[in-house]
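[1] Just the structure for this:
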Amino acid sequence: MHTPLSGWTGKILHIDLGTGETAVQHPARGLYETCLGGRGLAGHFLRPACTLETDHPDLPLLLFAGPLTGTIAPASGRGTIMSRSPLTGAICDSSAGGGLATQLKRAGWDGLVITGRADTPCGIEIKDAEVRLVSTDLSGTTTDTVFDRLANRIPADMAAAAIGLAAENGSPLACVMIDRHHAAGRGGLGLIWAVKNLKYLCVTGTGKVRVHDKAGLLRAREDILRLTAASPVLLGRHGFSRRGTGALYDLMDARRMMPTDNFSRTRFEDAPRLNAPAFQAAYAPRSHGCTGCHIRCRKIAADGRAMPEFETMSHFTALIGNTDMELAMQANTLCNRLGLDTISAGATLACHREITGEDFTARTLVKALYDMAHGGHLGRGSLDFAESCGQAELSMSVKGMELAAYDPRGAYGMALGYALSTRGGCHLRAYPVSHEILRKPVSTDRFSFGGKARIIKLAEDTHAATDSLGVCKFALLATGLEEYARAFGAVTGVEADARSLMGAGERICYNERIMNAENGFDASDDDLPPRFFTEEGSSGDDVAIPPIDRNAFLAARAGYYRIRGLDNQGRPTRETAARLGLEPTR
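    Alright, predicted model coming up:
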């Protein structure tokens, strides 16, 4: 008999697609308390296999929910998909929205560890304790076709994830689409599914998550809801709930840090007529969100198409010089159907445009996206293309992952966060936009590296804990780990505060640093493209956007290494690993 846990189900499902065998693991309570769930537990299970090539059958594909997932804790419907990235070679995780993580928990599972390779294309179908591996004829279809076919024979409350043609044709830009409208993008995790011959996963759960202190959870929930209700960014008239993340479009334009023409400029003259209000007026969207989320930042157009999020809006307009709103909508829809990460796809097209000097028309843009998903050379990402042209410096990427829609010359915390992210050019690892642009929890000088090394380290720890709890990062724009620590304690019965959760986040981040070091990453990879140190942005309106001072950047990076407990080359040390209770780097 296993002592029942609260918050966690106490069960992890292992599936070998090669043999068809399944096994149930009951981890010790201590592992849960140390890793929390989500990103933390996924990283724990990836570590022993993290140096395997991405086509190795023993490399695990991991899907984990958090201890708050499936409870009434607000904005706690997220999960984590993790493996090694086919795009970067580094570790890679992606936050999985929709209802996937919630259904997994309700089905009685904290996570899935998927290994092996099926002989023929297959799907995994889970209903509570019943697990089926199903041969499928859906190979070669778009994601919307998969969701349509599954909807005809699977319960309506099912959550489903699927890959598209980009993954099946070997693109390291391939994402995973969840419940039709939610993308687990960045790093090419969809290709890991394709290598394993896994086309889709669907989960239905009928159980409930055991909660230790229901009254305590209700009090924590009320505190979180009260704080988010008072947040202009989240629930205000022009916030994410009303406008979607596209609400950031005007802010980036006003701050002169909207990446334009492949980051060669930082101001897009046509931005005022391509912002969130303009998209809303044109497409009359309704609100949509992940299971259990009251913010509902996703927007679905009246015609059923998903509205692009801010990064996609920006990259398919300013970054590639496109002024056609409908073309941006078409590009977003096509990427979702083909299973392409929109940020990397847009950035790769921008790189191609700068190198070739060829502008995109509606026809050539659509053709380029189809080519990317059907094995074309652009489907391998901007760095591969730029290197093939002898101009690697024109790939706006870190560790091979394309940058998102925030020019680092306009926010130096973002510059540092991009460079140091363990998964590559990611804006979400530390999300310095929160304090440099949105002034949450306090405003910081966006044109200074002063204090940013410590801020980035602490933010990374905070977000690692948040990802592991199963909570949306956006909730932290109004609340803090203090409120979610109370929710965590009420759900699990584990005494916790913000400091202890950040301690768990620190271990999670350091474990990822160890895995990257084992794959050969060091300080030479924690850097930005040279453009940002040699070219100014688009200054004006009394705002100067000079090149980043490289010496100041390197000093801030060195400060981060000291604070994180790394050596001067950004590599983990045995001493810090031991202090954090981690196995040392090899």
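
[2] contacts, neighbours, all on C-alpha from now
    Noted.

[3] Surely residue 10 is within a strand?
    No: read with DSSP: H, G, I helix; E, B strand; the rest coil, residue 10 is coil and lies in no strand.

[4] how close does residue 135 get to residue 164?
    Separation of residue 135 from residue 164 (CA to CA, to the nearest Å) stands at 17 Å.

[5] which of the two has more neighbours?
    With neighbours defined as other CA atoms under 10 Å, residue 135 and residue 164 compare such that residue 164 has more, 32 against 16.

[6] how close does the more buried one sit to residue 564?
    As judged by CA to CA, residue 164 and residue 564 stand 38 Å apart.

[7] In terms of helices and strands, where is the spatially most central residue of the chain?
    By CA atoms, centre = their mean, the chain has its centre lying nearest to residue 94, at 3.9 Å. Per DSSP states H and E, residue 94 falls inside strand 91-96.

[8] Could you report the neighbour count for the closest residue to residue 93 other than its chain neighbours?
    If the residues on either side of it in the chain are set aside, residue 93 comes closest to residue 82, at 4.1 Å by CA to CA, 6 or more residues apart in numbering. Counted with other CA under 10 Å, residues neighbouring residue 82 total 27.

[9] Residue 82: what's it in contact with?
    By CA atoms under 8 Å, 6 or more residues apart in numbering, the residues touching residue 82 are 39, 42, 43, 46, 61, 62, 63, 91, 92, 93, 94, 189.

[10] do you know how far the residue nearest to the centre of the chain is from residue 569?
    For residue 94, the distance to residue 569 - CA to CA - is 27 Å.

[11] For stretch 129-141, report the contacting residues that lie outside it.
    For stretch 129-141, the external contacting residues (CA under 8 Å, 6+ apart) are 17, 20, 107-108, 120-126, 146, 164-165, 168, 199.

[12] And stretch 303-315, by the same measure?
    Stretch 303-315 is touched from outside by 181, 244-249, 258-259, 283, 285, 298-301, 328-329, 332-333, 342-343, 346-347, 404-405, with contacts defined as CA under 8 Å, 6+ apart.

[13] hmm, try it at 7 Å
    Residues outside stretch 303-315 that contact it (CA atoms under 7 Å, 6 or more residues apart in numbering): 181, 244-246, 248-249, 299-301, 328-329, 332-333, 342-343, 346-347, 404-405.

[14] want to put them side by side, so please do this one too:
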Amino acid sequence: MSECFGRTGTVLHIDLTTGTATDEHPDDAVYERFIGGRGLAGHYLSPFADRDHTDPDLPLLLFTGPLTGTESPTSGRGSIVSRSPLTGTVCDGSIGGGLPTRLKKAGYDGLVITGRSQTPCGIEIDDDTVRVVETSLWGRDTDAVLHELEQRLPEDTSLACIGPAAENGSPLGSVAVDHRHGGVRGGLGLVWAAKNLKYLTVRGSGQVRVHDPEALDEAREAIIRLTMASPVLMGRHGFSHWGTGALFDLINSRRMLPTDNFTKTWFEHGGAVDAPSLTALYKPRDHGCLGCHIHCRKIARDGRSLPGFEAMAHFTALIGNADPEAAMEGVDLCGRLGLDPISAGSTLACLREITGKDYTDKTLLSTLRAMAEGGDLALGALNLARACGRPETAMTVKGLELPAFDPRGGYGLALAYAVSTRGGCHQRAYPISHEVLRKPVATDRFTFSGKARIIKLAEDAIAACDAMNACRLIFLAAGLEEYAKAMTAVTGRDWSVQSLLEVGERTTVNERRMNAENGFTASDDDLPERFFTEPGRSGGGVTVPPIDREAFLQARHNYYVVRGLDENGDPTMETLQRLGLDR
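    Take a look at the predicted model:
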């Protein structure tokens, strides 16, 4: 192996069945093909991607990237990856806080966790000391677990854990990281629970070696200059000022805010629950991931996290709730129970449409508690809707509940939802950037023209971002050109926009290949029928028309062509061979 810059050269394998830990030193070629993060984790998942979440051999993966732990802006990220218990797709979650950086500084590029402990356990990493320990914390909520761990561990330790929802078998179970930085979707918390893994702690005192610190300083300054000039990120109406809740008014005014379970596209009470209203009520302070200058998270005076845009929209407009405190309590309870707030809010909306009953403050919280205890509610919107004989009320793609952007208001968004490898997800291609925020260039949001190629390129760029482990939000200001320079400075290898895009393409096609092996076809690259048959009703006499299905199918076909897929949505042999994924 060549000299390591931007990586430790070590992947830690932990077998919970035996309680043993072993080091692996991957070949240079593996790093060059997948870089790290989501890309490298997909490489390790691939041989086991057909395993169920209850199979001890299914790996739970946590990987950093070359930029993690360096001076590169917004590089305190990591990727949690496995097969989703909710959808059966490949699934990843981008996590922040301090955990990824401390894992890297402990000497590891990634963790591969397999096996199943006979009793509830925790993993404790302190530099090169790795322990699998029995724990009595099973059954405790995430706040209680993290607070107890903080009492006995050094201050510079990062913590992650699951809550009661995952322990009780809910595929909506998420992962809490350093109190403020969870948000892992797809039920990956249930993979932890199936392994009897309650928590992970990491402390690292090492340093990440950088090949050319001066060149990294130059790349860093260029990225920060672009960030500071970005109204979306740093302006007085941007994320740094308001948090991601800054999007609420904008998305509502564009008539694409999902309301009443996606039957409407405008929330008439939006002014009571938008970012300025929350700021006036809760007087929040700034908070961000380790090493980030944007500080897009906000903490209320009472210590609760202010919900981000997605969570706030789903606990207000989507379920017909105009009470900001009820939304705050609901999202906070999701965090403590270890529930994904997007999926939980969507399941609440589905239940409300089926029963016709609105939520009170008390019934909102009691329903969430029931969701974390098991039964049909715990299984997500699609399973609930099917159990009630109302499958049309589940607003999901591949079983994953949709986030807070209505696809009738953006046709690139509609295509991105449908073809996303993890299900209903806007972050695989983030078309909101060009269709709403006009970055890097504006596109017509009510046409499919050109969107197939745009979505494909955006997927590749974001997959490359996830492999480097930079924050996706930074790409509202900077781009791969700037990050290629940062990567070159850190690693000593000559990276370009094209070489990064190739890694992103390999990552995405690898995920589609794994999904195809698990039975996913073109029929799964689709949207709920509601979006093709019902207009988005809103105020002011504005009606957002339904999506034309034939135009959508043509756009999906065009995407398959530019992505190198066959008519069933599977990667062609030519594509697999070109990317070195044939086996």
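
[15] TM-score, when you put one on top of the other?
    The TM-score (TM-score structural alignment, normalised by the length of the second structure) is 0.99; 583 aligned residues with a CA RMSD of 0.9 Å.

[16] Number of residues surrounding residue 563 of the first structure?
    Neighbours of residue 563 of the first structure under the rule other CA under 10 Å: 13.

[17] ugh, typo on my part, it should be residue 2 of the first structure
    If you count neighbours by other CA under 10 Å, residue 2 of the first structure ends up with 7.

[18] Distance of it relative to residue 106 of the first structure?
    Distance, residue 2 of the first structure to residue 106 of the first structure, by CA to CA: 18 Å.

[19] now do residue 417 of the first structure
    Distance of residue 417 of the first structure to residue 106 of the first structure, computed by CA to CA: 35 Å.

[20] So these two - more neighbours on which side?
    Between residue 417 of the first structure and residue 106, counted using other CA under 10 Å, the more crowded position is residue 417 (29 against 23).

[21] what lines up against the more buried one once you look at the second structure?
    Taking TM-score structural alignment for the superposition, residue 417 of the first structure sits opposite residue 416 in the second structure.

[22] just to confirm, which helix or strand has its match in it?
    helix 411-419.

[23] After that helix, heading C-terminal, what element do we hit next?
    Downstream of helix 411-419 of the second structure, the next assigned helix or strand under DSSP H and E is helix 432-435.

[24] post-alignment, that next one versus the first structure, mean distance?
    Average distance, helix 432-435 of the second structure versus aligned residues of the first structure after superposition (mean CA distance after the TM-score superposition for the first structure): 0.4 Å.

[25] Relative to the whole chain's centre, how far out is that helix?
    Relative to the mean C-alpha coordinate of its chain, helix 432-435 of the second structure is positioned 18 Å out (CA atoms, centre = their mean, to the nearest Å).

[26] do the same with stretch 6-25 of the second structure
    Remark: stretch 6-25 of the second structure is offset 24 Å from the chain centroid, using CA atoms, centre = their mean.

[27] Mind listing what's buried along it?
    Neighbour-count burial for stretch 6-25 of the second structure, counted by 16 or more other CA atoms under 10 Å, picks out 6-16, 19, 21.

[28] Out of these, which is nearest to residue 68 of the second structure?
    Nearest to residue 68 of the second structure, judged by CA to CA, of the buried residues of stretch 6-25 of the second structure is residue 6 at 7.9 Å.

[29] SS state for that closest one?
    Under three-state DSSP, residue 6 of the second structure falls in the coil class.

[30] helix, strand or coil for the closest residue to it other than its chain neighbours?
    Closest residue to residue 6 of the second structure apart from its sequence neighbours, by CA to CA, 6+ apart: residue 66 at 4.4 Å. Three-state assignment for residue 66 of the second structure (three-state DSSP): coil.

[31] And for residue 66 of the second structure, the neighbour number?
    The number of residues packed near residue 66 of the second structure is 29, by other CA under 10 Å.

[32] so it makes contact with residue 468?
    Yes: counting by CA atoms under 7 Å, residue 66 of the second structure does reach residue 468; the two are 5.7 Å apart.

[33] okay, and the common contacts of these two?
    Residues touching both residue 66 of the second structure and residue 468 (CA under 7 Å, 6+ apart): residue 36.

[34] Show the residue spans covered by the strands in the stretch 301-450 of the second structure.
    Assigned by DSSP state E, counting those that start in this stretch, the stretch 301-450 of the second structure shows strands spanning 396-397, 400-401.

[35] Could you find the counterpart of residue 135 of the first structure in the second structure?
    Alignment note (TM-score structural alignment): residue 135 of the first structure maps to residue 134 of the second structure.

[36] I'd like to know how far its match sits from residue 16 of the second structure.
    Taking CA to CA as the measure, residue 134 of the second structure and residue 16 of the second structure are separated by 11 Å.

[37] what's the spacing between residue 489 of the first structure and residue 469 of the first structure?
    According to CA to CA, residue 489 of the first structure and residue 469 of the first structure sit 11 Å apart.

[38] Have a look at those two and say which one is more surrounded.
    Taking neighbours as other CA under 10 Å, residue 489 of the first structure and residue 469 compare with residue 469 leading, 29 against 22.

[39] In this structure the more buried one contacts residue 66, no?
    Yes: the criterion here is CA under 7 Å, and residue 469 of the first structure meets it with residue 66 at 4.4 Å.

[40] Pull up the overlap in contacts between the two.
    Here residue 469 of the first structure and residue 66 share the contacting residues 36, 37, 38, scored by CA under 7 Å, 6+ apart.

[41] before we move on, what SS does residue 461 of the first structure have?
    Three-state call for residue 461 of the first structure (three-state DSSP): helix.

[42] tell me the contacts of it?
    502, 505, 506, 509.

[43] same thing but 10 Å
    By CA atoms under 10 Å, 6 or more residues apart in numbering, the contact set of residue 461 of the first structure is 429-430, 455, 467, 501-510.

[44] ok, back up a step: does the counterpart of the residue nearest to residue 93 of the first structure in the second structure sit in a helix or strand, and which one?
    Aligned counterpart of residue 82 of the first structure in the second structure: residue 81 (TM-score structural alignment). If you go by DSSP H and E, residue 81 of the second structure is part of strand 78-83.
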